[in-house]
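# Pasted the sequence and its predicted model underneath.
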Amino acid sequence: MRARPASVAVLAPAVLLGLAACSTDGAPDAEEPGATSAEATADATADACAAGELPTLTDGTLTVGAGEPFEPWYVGEPTSGEGFESALVYAVADELGYGEDDVVWETVTFEQIISPAIKPFDLAAYQTTITEERAEAVDFSSPYLTSHQGVIVADDGEYADASSLADLEGARIGVTAAQTSLDAAEAAWGDAVEITPFSAAGDGMTALTSGTVDAMVMDVDQGVAASTVYFPDTQVVGTLPDVGEPEQLGLVLDKDSALTECVSQAVDALEADGTLDGLRTEWLKSDDIPELS
C-alpha cells in the first residue's frame, strides 16, 4: 500500500546489474561501487532523519497543525493522544525521535493547511485527502488512511430507509465546500439532487437535523462519530462510490519541505509494524458500512 522512496526504487536495478557484471566464476567479488553507493545513500537518509537533526521550525520541537478537535480524529484536545489522528501524530513523533513533551500543537484552519502559503507548523494532521491539485501547493506524507465518503440522514427523515443512490434522487444534499465530498456527490448523482455546500461539516449536520437538507455527505469515519456522538438522531446509510483513485489521507507539509521524506518513512514504518492497523481498529468504526450503488 505504501510506496517506497523513489530513490531506493531507482537504485535497486542498478545495484543488481552491478553485481552481475562483477561476478567472475564464483570468485569473491571485488569492492562493488553500486552497493557502496546504495549503502551510503541509505546511511545519509538515516542521518538526515535522526532525532535532533530534523530542520523543524523550532529546534528540538515538532509543531503540528490541526483544526478544531472532533471525534474520532481527536477526543478532547489534540494533546490528549486520544483519537485516531492525535494518536497517529504521537506515534509519528516517536518514530522521528520526539517525545510527547516535544510536540507542540498549532490551531489552524483547513484553508491554511492546503494553501501554498508558508505554514506555521512542521506538519498538519487534519483529515486532508491527497489530490493532484493540492499536491501542487503542499507536500503530503505517505498515506495513513484510505477513506470513503459517507451519507448521513435523519432517523425520522424521508430518506431514513435509503439503501441505494436512486433512493436519494430528488434529495437536498449537504457537502463540505472545500473538501472532496462535493466532487463525490456530483459524481454519484449529477443533477438528480440539489447540492448545498457548507463551510464546515458541523454546519451541514445542523442543517440536516433542522430539515434544511435531507442528507449530508462527509468522510464516513467523521460521519460515524457525528451520528453517534454529536447528532444521535442521525445515521450513516452508506458510502458513495469512489471517484477515480481511492481517497487517501496524508499528513501535510510545506511544499518541498526537507521533512517530507522523513515523515513519510515514519508513516511507512507504522504501517509495516501494524501500528496503523491498531489505531484504525481502536478509533474508526466504519468497516461494516455498505457502499450505495
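Thanks, I have it.

# can we go C-alpha only for contacts and neighbour counts from here?
Fine.

# Please list all residues in contact with Trp189.
Contacts for Trp189 (CA atoms under 8 Å, 6 or more residues apart in numbering) come out as 165, 169.

# That one: what secondary structure?
Three-state assignment for Trp189 (DSSP: H, G, I helix; E, B strand; the rest coil): helix.

# Need the distance between the two termini of stretch 145-155.
One end of stretch 145-155 sits 29 Å from the other (CA to CA, to the nearest Å).

# swap that for stretch 211-226, sorry
Termini of stretch 211-226 sit 16 Å apart (CA to CA).

# Neighbours of the residue nearest to Gly170 when sequence neighbours are not counted, how many?
Excluding the flanking residues, the one nearest Gly170 by CA to CA, 6 or more residues apart in numbering is Val193, at 4.8 Å. Per other CA atoms under 10 Å, the neighbour tally for Val193 reads 16.

# residue contacts, Val193?
The contact partners of Val193, taken as CA under 8 Å, 6+ apart, are 168-173.

# can you list contacts of stretch 103-116?
Applying CA under 8 Å, 6+ apart, the contact partners of stretch 103-116 are 61-68, 78-79, 90, 93, 119-121, 124, 126, 134, 137-138, 178, 252, 254-255.

# And the residue nearest the centre of the chain, how far from Phe198?
For the chain, the residue sitting closest to the mean C-alpha position, by CA atoms, centre = their mean, is Leu249 at 1.9 Å. Counting by CA to CA, the gap from Leu249 to Phe198 is 21 Å.

# Then Val138?
With CA to CA as the criterion, Val138 and Phe198 are 24 Å apart.

# More neighbours: which of those two?
Between Val138 and Phe198, Val138 has the larger neighbour count (other CA under 10 Å), namely 22 against 18.

# Go ahead and confirm the more buried one touches Gly250.
No: assessed by CA atoms under 8 Å, Val138 is found out of contact with Gly250, at 11.0 Å.

# Below is structure B, check it against A:
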Amino acid sequence: MKLRKVTAASAAVLALAVAATACGSNNSNSSSSSGGGGGKIKIGIKYDQPGLGLKQPNGTFSGFDVDVATYVAGKLGYKPSQIEFVETKSADRENALSRGDVKFIVASYSITDERKQKVDFAGPYFLAHQDLLVKKDSKIAKGTDLNGQKLCSVTGSTSAQKIVKIAPKVNLKENSGYSECVASLQSGAVDALTTDDSILAGYASQSQYKGQFKLLGLKLSNENYGIGVKKGDTATVNKINDALKAMVSDGTWKKDVEKNFGPANYKYEPAPKIGVIVK
C-alpha cells in the first residue's frame, strides 16, 4: 500500500516537471515575447528594394528599413542575432500580420485608411513621395504622358491605382517585385516604373543601372511609411513609437538615412513627427 502511494506521488512530481519544461521551451522560442532573453523575433521586410530592404547574396540584409527594424527590435530587448527577417511582399503584408507570421513589418509600408482597417501602424518613420522612373532619354515628363504607354508596378501597391486615375489609357503591367519592373524598363518592355521615390532612387543608384534612368521628381503623393502591427496590439504599437522617437532624438535616424540614400543624391524629407500623417 505504501509503495503504491510513493509511486503515485512520484508520477505527479514527474508530470509537473515535464509540464514546466514544455512551458519553458515554448517561451524561449516565442517571437511575441515582450523582451529578448533567449527568444527570437520575426520581422517582415522586403528582400528586393535597394536602399530600403535588400537581401545580399551572402544572406545578410541592408537598407534603411532593415536599420529601423534592427533599432526598434533592440529597444524591445532583442539583439541582432535574435532577429529573423522574413520576406513580406506588398500583396501579403496584411495576411502575414493576421496569421502571426511576423511580429511587425518594416517594408516601405504606406499608412492608408484602407490598410488601417486591417492592421495597426506605428510611426510614420519616413515620408516618401510617389514618382516615375524612366529611361534617361525618355520623353515622358508628367503623369498624363503615360496615356498609351506601358507602365510597370507591383501587385498590391497603391501607386498604380493613382497613375490609372491620372492616365486612364495607360497600359499597366503588374509584377510580383520591383526587380522585375526595373529589368523590364531597362530592356524596353515598359516605358516607366512607378512607386515611391525612395525605392526608385535605390534602384537607379545600383551599379548595373547607374546613369541609365532618371527620376522625374513629380511628388505625386505623400507616402507615410509606418510599421505594421497586428490589429489590436496597442502595446506593441506604443513600444515601437517610443523606439522611433528615440531613434530620431539620438541622431541614429539621420545617420541611417544618409548612409542608405546618400549615394543616390536622394533629397529626403526631415524625420516626420510620430503619429502625425502628412496628407
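That came through fine. Everything numeric here is computed off the predicted structure, so don't read it as measured data.

# TM-score for this pair?
After superposition, the two chains reach a TM-score of 0.71 (TM-score structural alignment, normalised by the length of the second structure), with 232 aligned residues with a CA RMSD of 3.1 Å.

# contacting residues around the residue nearest to the centre of the first structure?
Residues counted as contacts of Leu249 of the first structure (CA under 8 Å, 6+ apart) are 127-130, 143-147.

# Now restrict these to buried residues only.
127-130, 143-145, 147 (16 or more other CA atoms under 10 Å).

# Which residue is the nearest non-sequential neighbour of Phe84 of the first structure?
Going by CA to CA, 6+ apart, Phe84 of the first structure has Trp73 as its nearest residue, at 4.7 Å.

# next helix or strand past whichever helix in the second structure runs longest?
Ranked by residue count, the top helix of the second structure under DSSP state H comes out as helix 2-28. Helices and strands here follow DSSP states H and E; after helix 2-28 of the second structure, the next one along the chain is strand 41-45.

# tell me, that next one lands on which residues of the first structure?
Mapping strand 41-45 of the second structure onto the first structure (TM-score structural alignment) gives residues 62-66.

# what about the matching stretch, how far off from the second structure?
With mean CA distance after the TM-score superposition for the first structure, stretch 62-66 of the first structure departs from the second structure by a mean of 1.9 Å once superposed.

# how about that stretch: buried residues?
For stretch 62-66 of the first structure, a neighbour-count test (16+ other CA under 10 Å) marks 62-66 as buried.

# ok, now stretch 17-26 of the second structure?
For stretch 17-26 of the second structure, a neighbour-count test (16+ other CA under 10 Å) marks nothing as buried.

# residues in the first structure matched by it, start to end?
Per TM-score structural alignment, stretch 17-26 of the second structure has no counterpart in the first structure.

# any idea where the strands of the stretch 51-200 of the second structure begin and end?
For the stretch 51-200 of the second structure, the strands defined by DSSP state E, counting those that start in this stretch cover 53-55, 61-62, 83-87, 104-110, 119-135, 150-154, 171-175, 192-196.

# Compute the distance between the alignment partner in the second structure of Leu123 of the first structure and Leu14 of the second structure, please.
Using TM-score structural alignment as the criterion, Leu123 of the first structure maps onto Phe104 of the second structure. Look at Phe104 of the second structure and Leu14 of the second structure: by CA to CA, they are 38 Å apart.

# Ok, Leu133 of the second structure next?
According to CA to CA, Leu133 of the second structure and Leu14 of the second structure sit 66 Å apart.

# These two: which has the busier surroundings?
Higher neighbour count among Leu133 of the second structure and Leu14: Leu133, with 28 against 12, using other CA under 10 Å.

# Give the equivalent position in the first structure for the more buried one.
When the first structure is aligned by TM-score structural alignment, Leu133 of the second structure is paired with Ile152.

# check contacts around the equivalent of Ala201 of the first structure over in the second structure.
If you follow Ala201 of the first structure across to the second structure using TM-score structural alignment, you land on Tyr178. Residues in contact with Tyr178 of the second structure, defined by CA under 8 Å, 6+ apart, are 48-49, 153-154.

# if we go to the first structure, which of those are intact?
Shared with the first structure under both residues aligned by TM-score structural alignment, their matches' CA atoms under 8 Å, the contacts from these are 153-154.

# can you put the contacts of Tyr178 of the second structure in TSV and add distance to Thr21 of the second structure and neighbour count?
Output for the contacts of Tyr178 of the second structure, formatted as TSV (distance: CA to CA, whole Å; neighbours: other CA atoms under 10 Å):
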residue	distance to Thr21 of the second structure	neighbour count
Asp48	41	19
Gln49	42	25
Ser153	50	24
Val154	46	23
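
# Tabulate the contacts of Tyr178 of the second structure (TSV), appending distance to Lys255 of the second structure.
As requested, the contacts of Tyr178 of the second structure are exported to TSV (distance: CA to CA, whole Å):
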residue	distance to Lys255 of the second structure
Asp48	22
Gln49	19
Ser153	30
Val154	29
